[in-house]
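Asker: mind looking at a prediction? Sequence and model below.
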Amino acid sequence: MTTTATALIRTLIVDDEVLARQNVEALLRSDPDISVVAQAGNGLQAVEAIREHRPDLVFLDVQMPGISGFEVLARLPATLMPQVVFVTAHDQFALQAFEVHAVDYVLKPFNRARFAAALGRAKAAVRSLDREELARRLSDIMVALQRLKASGATEEGIATARPREEDQRLFIRCDGEIHMLAPGDILWIESDGDYVRLHSTDKSRFVRMSLQKMMERLDPKHFVRIHRSTIVNLRHMKKAGPALYGEYSVELSNGMKLRVSRTFVHELKAHL
């Protein structure tokens, strides 16, 4: 549904937590372009509220009693399809949020600056999209949900089947936003306290995740643990050789040299 440059953007807030809805409403209240027309506490209420109030924009929680935020969108006709910003504490839904072409994806807890950035993009999208584009987005959502089901995704949004290598994308939360990385661009990964540092071809990024959890998200054909605190991408390994005291070292395509501990040297040799 389109709106003029001066018309108020009719907005619906959907979250099963009362305090979360109140927080979003408080942040929206100061924006003169926004009119909060209703709130909903679960997915079924959200569908009814969208049918009744025909909002331009919905701040939508993903995991709710009854039906999920994605199922809410799947039940809407193209003529009622709103612009969407997902608001959730569950970063495992990041892939699905991107697949259904959300304007943005805000992870709880978020600060005013992050919310303002998401709102600004949402407002611009509301004013630029027409009915034909909204209908296309609904079709994309249905295709995405079918793809997730076929790949073995659970209702909680965690895929149980590893996608084909050519389809793999790595979604990570960094600096309050979701970033997409091609695994092939990652050179090596090191643990740093409660974080891991991803060293890729363009830059390094801190991600709040254990090294083991990160390893579980990567293809074991290409990513090998060479130290209790280090994972290396074999596609960027230039050479490997013995070092002092029975250890090995590897040199990457960018010239970086990494130590292979005796504990993990056999695992590396098994891939060479």
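Answerer: Perfect, I can see it now.

Asker: contacts and neighbour counts: CA atoms only from here.
Answerer: OK.

Asker: what's the helix or strand for the residue lying closest to Arg112 once chain neighbours are set aside?
Answerer: The shortest distance from Arg112 to any non-neighbouring residue, by C-alpha to C-alpha, 6 or more residues apart in numbering, is to Leu27 (7.5 Å). Using DSSP states H and E, Leu27 maps to helix 18-29.

Asker: list the buried residues in that helix.
Answerer: Buried positions in helix 18-29, judged by neighbour count with 16 or more other C-alpha atoms under 10 Å: Ala20, Arg21, Val24, Glu25, Leu28.

Asker: neighbouring contacts of that helix?
Answerer: Helix 18-29 is contacted by residues Ile13, Val14, Asp15, Ile34, Ser35, Val36, Gln39, Gly41, Arg112, Phe115 when judged by C-alpha atoms under 8 Å, 6 or more residues apart in numbering.

Asker: one more to weigh against that first structure:
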Amino acid sequence: MSIIFKANPELEDGEVNVIVEAAAPTPAVAELMRSVEAIGQSASGSVAIETSNRLEIVRKSAIVAIAVQGDDLLVRTTTHSLTTRNRLVRLMAKLSPRDFVQISRQVVINLRHLESLEASYSGNMTARLSGDIRETVSRRYVPALREALEA
């Protein structure tokens, strides 16, 4: 692998373009692109969450878990919980895939707040998070969670 810096005076201050070149789109190339994207997404340390009556700025590192509840999302932080009408996939797009992992169709957790995993019935697991929060890890998502923990 070679890394080359090329100045481009046409770019705005703070704007960066990254081009990945390879002979073929391999898994290693895809992982590199995900890593670069994660760095770009995590550059901002906070995310805006729109509640019913205001817009709250929340530190990404303070988010413990995000869960779908009906038509709403419950965002649990280290200090409080917020309810928003946002969609899970849209909020996940603002978060670093290195830190935030989907553990079921309806729940995303911050790996930095994961304290332990316990075996549960029928192949599921229970994730114990900071703040005494517990979430069920669907057996379908266990392999991806294990992979994220090894990275």
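Answerer: Ah, there it is. Model, not experiment: these values are computed from the prediction.

Asker: drop the TM-score for these two in here.
Answerer: Here the TM-score for the pair of chains, by TM-score structural alignment, normalised by the length of structure 2, is 0.70; 118 aligned residues with a C-alpha RMSD of 2.0 Å.

Asker: on that earlier part again, now the helix holding Leu27 of structure 1, how far from the chain's geometric center?
Answerer: 22 Å (C-alpha atoms, centre = their mean, to the nearest Å).

Asker: can you map out the strands along the stretch 1-150 of structure 1?
Answerer: 9-14, 34-40, 57-60, 83-88, 104-107 (DSSP state E, counting those that start in this stretch).

Asker: what range in structure 2 matches the second one?
Answerer: This points to strand 34-40 of structure 1. For strand 34-40 of structure 1, there is no aligned range in structure 2, judged by TM-score structural alignment.

Asker: all helices of structure 2, in order?
Answerer: 27-42, 88-92, 142-150 (DSSP state H).

Asker: now do the buried residues in the second one.
Answerer: It refers to helix 88-92 of structure 2. Leu88.

Asker: corresponding residues in structure 1 for it?
Answerer: Counting by TM-score structural alignment, helix 88-92 of structure 2 sits on residues 211-215 of structure 1.

Asker: how close does the matching stretch sit to structure 2?
Answerer: Comparison of stretch 211-215 of structure 1 with structure 2 after fitting gives an average deviation of 1.3 Å (mean C-alpha distance after the TM-score superposition for structure 1).

Asker: and Met209 of structure 1, how many neighbours?
Answerer: 17 (other C-alpha atoms under 10 Å).

Asker: distance check, it against Tyr195 of structure 1.
Answerer: Shown here: Met209 of structure 1 relative to Tyr195 of structure 1, a distance of 5 Å by C-alpha to C-alpha, to the nearest Å.

Asker: so can I have a markdown table of the strands of the stretch 1-150 of structure 1 showing mean neighbour count?
Answerer: Formatted as a markdown table, those follow (neighbours: other C-alpha atoms under 10 Å):
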| stretch | mean neighbour count |
| --- | --- |
| strand 9-14 | 25 |
| strand 34-40 | 18 |
| strand 57-60 | 27 |
| strand 83-88 | 24 |
| strand 104-107 | 23 |
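
Asker: the alignment partner in structure 1 of Ala127 of structure 2: what's it in contact with?
Answerer: Using TM-score structural alignment as the criterion, Ala127 of structure 2 maps onto Val250 of structure 1. Shown in contact with Val250 of structure 1 (C-alpha under 8 Å, 6+ apart): Met237, Lys238, Lys239, Ala240, Gly241, Lys257, Leu258, Arg259, Val260.

Asker: just the ones in strands from those, please.
Answerer: The strands, defined by DSSP state E, take in Met237, Lys238, Lys239, Ala240, Gly241, Lys257, Leu258, Arg259, Val260 from the contacts of Val250 of structure 1.

Asker: can you turn the buried part of these into a PyMOL selection?
Answerer: Under the burial definition 16+ other C-alpha under 10 Å, those of these that qualify are selected in PyMOL by:
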select buried, resi 237+240+258+259+260
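
Asker: sorry, back to before: if I align to structure 2, which of the contacts of Val250 of structure 1 are still contacts?
Answerer: Retained contacts for the contacts of Val250 of structure 1 in structure 2, judged by both residues aligned by TM-score structural alignment, their matches' C-alpha atoms under 8 Å, are Met237, Lys238, Lys239, Ala240, Gly241, Lys257, Leu258, Arg259, Val260.

Asker: cool, thanks, signing off.
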